[in-house]
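> Sequence and predicted structure below; questions after.
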Amino acid sequence: MSTIDTLTHFLTQAGTEFQLFDLGRQLRPLERARFERIERQEEPYPWPLQQKAWLAVHFHQEAGKHYLWFLSFPLDERGLLMSAGPKQFMELVVETLGYQLSGELDEAKAEKLASNPWTFRPAEAKMAALHARLSRQLAQPSSAYLAPLCAYLADPKGDGWQQLGLQGFADLAERISDPDILPLVCKSLPRLPEPVLYALCQALESVALPPALQGALLERINQEQERGAPNPETLAHLCRAQASCPPQALRRAKLQTLLTTQPSPALLLAIAGRLPGDLEDETLLSAFLEALATTEAALFGQLFAELVTLPALRLQLLGKLRDPHRSEALGRAIGDLFKAAGA
């Protein structure tokens, strides 16, 4: 066996078929060729969270069982993958299982693999999203929770939503383009109670949405804005639901309006966490930072520190630190940021 120096090299040498997903902010496929470049430090990790890469690795050997690893590896200040973590993890796997990655794990081996600094347990919603994605890829049936959810969406009245399962929302999201599901979701969206709406929006974060549903979500935002006291959490969830859709002018215009008329910590967190691509627009980035500057200093520091690690936003944000046209409030917030960094 030749020297193993990357995770993809290891999985290939072990004779596995595998695929990679990012699980940081939402479920996203990560192309093998791109990850190989990341492993060679030829490009930064595209979706850092807390200066780490959060990965799901799905693999199997021919006609063998399917396995999942959930791995978190640190990134350096440039967003490049630090090679020590993956190498140490692979050494642990080889020591525990060898190179075949097959057979049943006994309790001692399973505990040894689980007790290391590079594995993590994903949030329940991300686990449901990944399970739904893989089930569909493998042509497996949806969970038993999908049918009750569809029945509820057809007539969303009363308290029946308490019995709906999270996995049903993830299964529905994976099938959102199906001709019997898309109209059902679009029609029910204006009438859903908040707990159901929030669960639906969370599930939709990880899938590409048909234009009809993107329009229905924007319409529900309009509906919420027209209320006497719009709910900031509802507006934030409706924005988050569009996380896997590419930026487009209509949504950016809506975000601009929300930032200037109904800014809230929930909205700022939603944009920074799920829609950072929209902030590549200079006008929207300025509106976002101005709104962020009026919140608590801790939130400004937290979100600025996260966004500046994103390769697509780093130069723009660093430029904002010395923008002569920024407001007094933004200038103070940036000054406080420098003071905190020097403390």
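Everything's here; your move.

> from here on, contacts and neighbour counts on C-alpha atoms
Will do.

> Summarise which helices and strands whatever helix or strand residue 301 lives in is packed against.
Per DSSP states H and E, residue 301 falls inside helix 297-307. Contacts defined by 3 or more CA pairs under 8 Å, 6 or more residues apart in numbering; DSSP states H and E place helix 297-307 against helix 265-274, helix 282-293, helix 328-342.

> can you pull the buried residues of the longest one?
Going back to what we said before, that points to helix 328-342. Within helix 328-342, the residues scored as buried using 16 or more other CA atoms under 10 Å are 330, 331, 333, 334, 336, 337.

> Serialize those to JSON lines and add fields for distance to residue 251.
Below are the buried residues of helix 328-342 laid out as JSON lines (distance: CA to CA, whole Å):
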{"residue": "330", "distance to residue 251": "24"}
{"residue": "331", "distance to residue 251": "28"}
{"residue": "333", "distance to residue 251": "27"}
{"residue": "334", "distance to residue 251": "28"}
{"residue": "336", "distance to residue 251": "31"}
{"residue": "337", "distance to residue 251": "30"}
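
> my read: residue 51 touches residue 76, true?
Yes - at 7.3 Å, residue 51 and residue 76 qualify as touching, with contact defined as CA atoms under 8 Å.

> Comparing those two, which residue is more hemmed in?
Using other CA atoms under 10 Å, the more surrounded residue of residue 51 and residue 76 is residue 51, with 21 against 13.

> Not counting its neighbours along the chain, what's nearest that one?
residue 75 (5.5 Å; CA to CA, 6 or more residues apart in numbering).

> State the number of residues packed around the one you found.
So residue 75, with other CA under 10 Å, has 21 neighbours.

> ok, it - contacts?
Counting by CA atoms under 8 Å, 6 or more residues apart in numbering, residue 75 makes contact with 45, 48, 51, 52, 53, 81, 82.

> got it, and residue 166?
Counted by CA under 8 Å, 6+ apart, residue 166 has contacts 125, 128, 145, 199.

> any idea how far residue 234 lies from residue 213?
16 Å (CA to CA, to the nearest Å).

> correction: residue 169
15 Å.

> Those two: who's more crowded?
It is residue 169, of residue 169 and residue 213, that has more neighbours when counted by other CA under 10 Å, with 26 against 19.

> Could you confirm that one falls within a helix?
Yes - according to DSSP: H, G, I helix; E, B strand; the rest coil, the state of residue 169 is that of a helix.

> That one and residue 281: what is the separation?
Residue 169 is 32 Å from residue 281, by CA to CA.

> likewise residue 257?
14 Å.

> One more: residue 103?
51 Å.

> what does residue 122 give?
31 Å.

> Equivalent analysis for residue 227, please.
Counting by CA to CA, the gap from residue 227 to residue 281 is 29 Å.

> Among these two, which residue is more densely surrounded?
Under the neighbour definition other CA under 10 Å, residue 227 and residue 281 were set side by side, and residue 281 has more, 15 against 9.

> what about residue 54, which helix or strand?
Using DSSP H and E, residue 54 falls in strand 52-61.

> let's bring in a second model and compare:
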Amino acid sequence: MTEQIATLGQLLDAAGTTWRAFDIGRHITKLDKKQFLAIEETKIPYPYPLAGHAWLAIQFWDVKASKEPYVWFLKFPLDEQSRLVSASRDHFANMVIEALGTEITGENAEGKLDNNPYVFTPNANKLAAFNAQVKCLLKQSASQYYEYAQLYFSGTLGFENWQSVAVQGIADFAMRLDNDKNLTNLQSAWPQLPVEVLQPLSAMLEHVTIPPAFAEQLLAYGLNAIEQKDEIALVAALRSISKASAQGLTAQLVDAVLNSEMNTHSDVLLTIAGRCFSTLEDPARLHVFMDCCAHHTDIEQLFVSIFTDLVAIPTIRPHLLGLLRLENRSETLARAIGRLFS
């Protein structure tokens, strides 16, 4: 059996499962099966590397046996070109086959991969967001916490009474903005939300392709946060708008940040690099952003850390490497780049 199985896709097919693959390192993004196969065959680099790894969620189920899907959360190392290290994937596949054969669903599979070195547990926010998104994709009911979250965002309970609103409920609400009056209620509620709700909510919205009207509201909110020098509000705005359908609005907010006095704040810079990274595919914006990182002084390794993170992203890598050869850059940026090779 092992000789016939060269990829995870083949392993899942051989087990007779229906399956989907997602990147969950940055945004939760469904990977097309052809794209996933090309990644596995190292024909293309992994599109969303994070900390030198591919962070994957593989959802699979045996239609005949159960409607409830199983999920593997897997972390595989990538090489310097962000291509999958096939040996690690092969090692995982062999461990699965040794432990389970091709019976990867059912009671036999429970707990068998708990100590597998490639398996990880996402943080609570990511797990809640993934669970909510999967239920939407499978057209299943939301969790038991959803209705209470709906009630909270409608304003009925009072926005100060957030203590009983579950993170899973917030995730279910964020993933269902096109249901009922959820979007309208959220837009009305947004200016009044306490930070205790705003932070987990923005951690969910960063996985949602929000519509332009809400993105415009978030842009205005973010611009006001810059004026007020409110870092928490600005980070929430950046995270929430990061996957907006109108990426031009996301770029407007990023540009406003880079032209403001908040352009060297570590949390702001890390949020742009980690969540609004697609806006940095523009070489001119990337130049300004890296210059801001170079001028940051509080965290010694911030520039190196962000450079290492971004140079791994295939759509940004050529522009960032081009920056190394650019002549018209500030002395501060030139020194920061020099330290990369010292």
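Perfect, thanks for sending it. What you are looking at is a predicted structure, and each value in this text was computed from that prediction instead of being measured.

> Fetch the TM-score of the aligned pair.
Once superposed, the chains reach a TM-score of 0.93 (TM-score structural alignment, normalised by the length of structure 2), with 334 aligned residues with a CA RMSD of 1.7 Å.

> Show me what residue 124 of structure 2 lines up with in structure 1.
Mapped onto structure 1 by TM-score structural alignment, residue 124 of structure 2 lines up with residue 124.

> do you know how far its match is from residue 105 of structure 1?
Applying CA to CA to residue 124 of structure 1 and residue 105 of structure 1 gives a distance of 24 Å.

> what's the answer for residue 248 of structure 1, then?
47 Å.

> out of these two, which sits in the busier spot?
The neighbour count for residue 248 of structure 1 versus residue 105, taken as other CA under 10 Å, is higher for residue 105 (13 against 10).

> what residue of structure 2 matches up with that one?
Counting by TM-score structural alignment, residue 105 of structure 1 lines up with residue 108 in structure 2.

> Of all the residues in stretch 139-157 of structure 1, which ones are buried?
For stretch 139-157 of structure 1, by 16+ other CA under 10 Å, it's 142, 143, 145, 146, 148, 149, 150, 152, 153, 156.

> Surely the last one forms part of a strand?
It refers to residue 156 of structure 1. No - counting by three-state DSSP, residue 156 of structure 1 is located in no strand; its state is coil.

> excluding its backbone neighbours, what's nearest it?
residue 192 (6.4 Å).

> Next, count neighbours for that neighbour.
With other CA under 10 Å as criterion, residue 192 of structure 1 counts 19.

> Could you point out the helix or strand that follows the biggest helix by length in structure 2?
In structure 2, taking DSSP state H as the definition, the longest helix is helix 212-228. On the C-terminal side of helix 212-228 of structure 2, the closest following helix or strand by DSSP H and E is helix 231-241.

> after superposition, how close is that following helix to structure 1?
In the superposition against structure 1, helix 231-241 of structure 2 averages 1.3 Å from its aligned positions (mean CA distance after the TM-score superposition for structure 1).

> Next, the buried residues of that helix.
Those would be 231, 233, 234, 235, 236, 237, 238, 239, 240, 241, for helix 231-241 of structure 2 by 16+ other CA under 10 Å.

> Determine which two of these are furthest apart.
231 and 241 (15.3 Å; CA to CA).

> tell me the contacts of the closest residue in space to residue 29 of structure 1 that isn't next to it in sequence?
In space, residue 29 of structure 1 comes closest to residue 21 once its chain neighbours are excluded; the distance is 4.3 Å by CA to CA, 6+ apart. Neighbour list for residue 21 of structure 1: 27, 28, 29, 30, 55, 56, 57 [criterion: CA under 8 Å, 6+ apart].

> Top of these by number of neighbours, please.
residue 56 (25 neighbours).

> and the gap between it and residue 312 of structure 1?
Relative to residue 312 of structure 1, and taking CA to CA, residue 56 of structure 1 is found at 23 Å.

> Residue 256 of structure 2 -> structure 1?
By TM-score structural alignment, residue 256 of structure 2 lines up with residue 257.

> so its match is in which element?
Using DSSP H and E, residue 257 of structure 1 falls in helix 249-261.

> repeat for residue 22 of structure 2
strand 18-23.

> What of residue 152 of structure 2?
helix 146-153.

> Skipping adjacent residues, who's closest to residue 258 of structure 2 in space?
residue 289 (6.6 Å).

> before we move on, back to that, in the helix holding residue 257 of structure 1, what counts as buried?
So, applying 16+ other CA under 10 Å, buried residues of helix 249-261 of structure 1: 251, 252, 255, 256, 258, 259.

> circling back to that earlier point, residues contacting the strand holding residue 54 of structure 1, please?
For strand 52-61 of structure 1, using CA under 8 Å, 6+ apart, the contacting residues are 15-24, 45, 47-48, 66-75, 81, 102.

> again with stretch 147-162 of structure 1
164, 165, 168, 169, 181, 184, 185, 188, 191, 192, 196.

> now do 7 Å
Applying CA atoms under 7 Å, 6 or more residues apart in numbering, the contact partners of stretch 147-162 of structure 1 are 164, 168, 184, 185, 188, 191, 192, 196.

> Now list the buried members of the residues you listed.
Buried by 16+ other CA under 10 Å: 164, 168, 184, 185, 188, 192, 196, out of the contacts of stretch 147-162 of structure 1.

> Tell me the helix or strand right after the host helix or strand of the fifth one.
Under the criterion DSSP H and E, the helix or strand holding residue 188 of structure 1 is helix 182-188. Next helix or strand after helix 182-188 of structure 1 toward the C-terminus (DSSP H and E): helix 194-204.

> which residues of structure 2 does that next one align to?
By TM-score structural alignment, helix 194-204 of structure 1 lines up with residues 195-205 in structure 2.

> Look at residue 178 of structure 1 and give its secondary structure.
In three-state terms, and counting by three-state DSSP, residue 178 of structure 1 is coil.

> what do we get in structure 2 for residue 309 of structure 1?
Counting by TM-score structural alignment, the partner of residue 309 of structure 1 is residue 312.

> Can you give me the distance of that match to residue 324 of structure 2?
15 Å.

> Looking at the two, which one has more neighbours?
residue 312 (27 against 13).

> That one touches residue 48, doesn't it?
No - the pair residue 312 of structure 2 and residue 48 fails to qualify as a contact (CA atoms under 7 Å) at a distance of 8.4 Å.

> thinking again about what came up before, and for the helix holding residue 188 of structure 1, what's in contact with it?
The contact list for helix 182-188 of structure 1, computed with CA under 7 Å, 6+ apart, reads 153, 154, 176, 213, 216.
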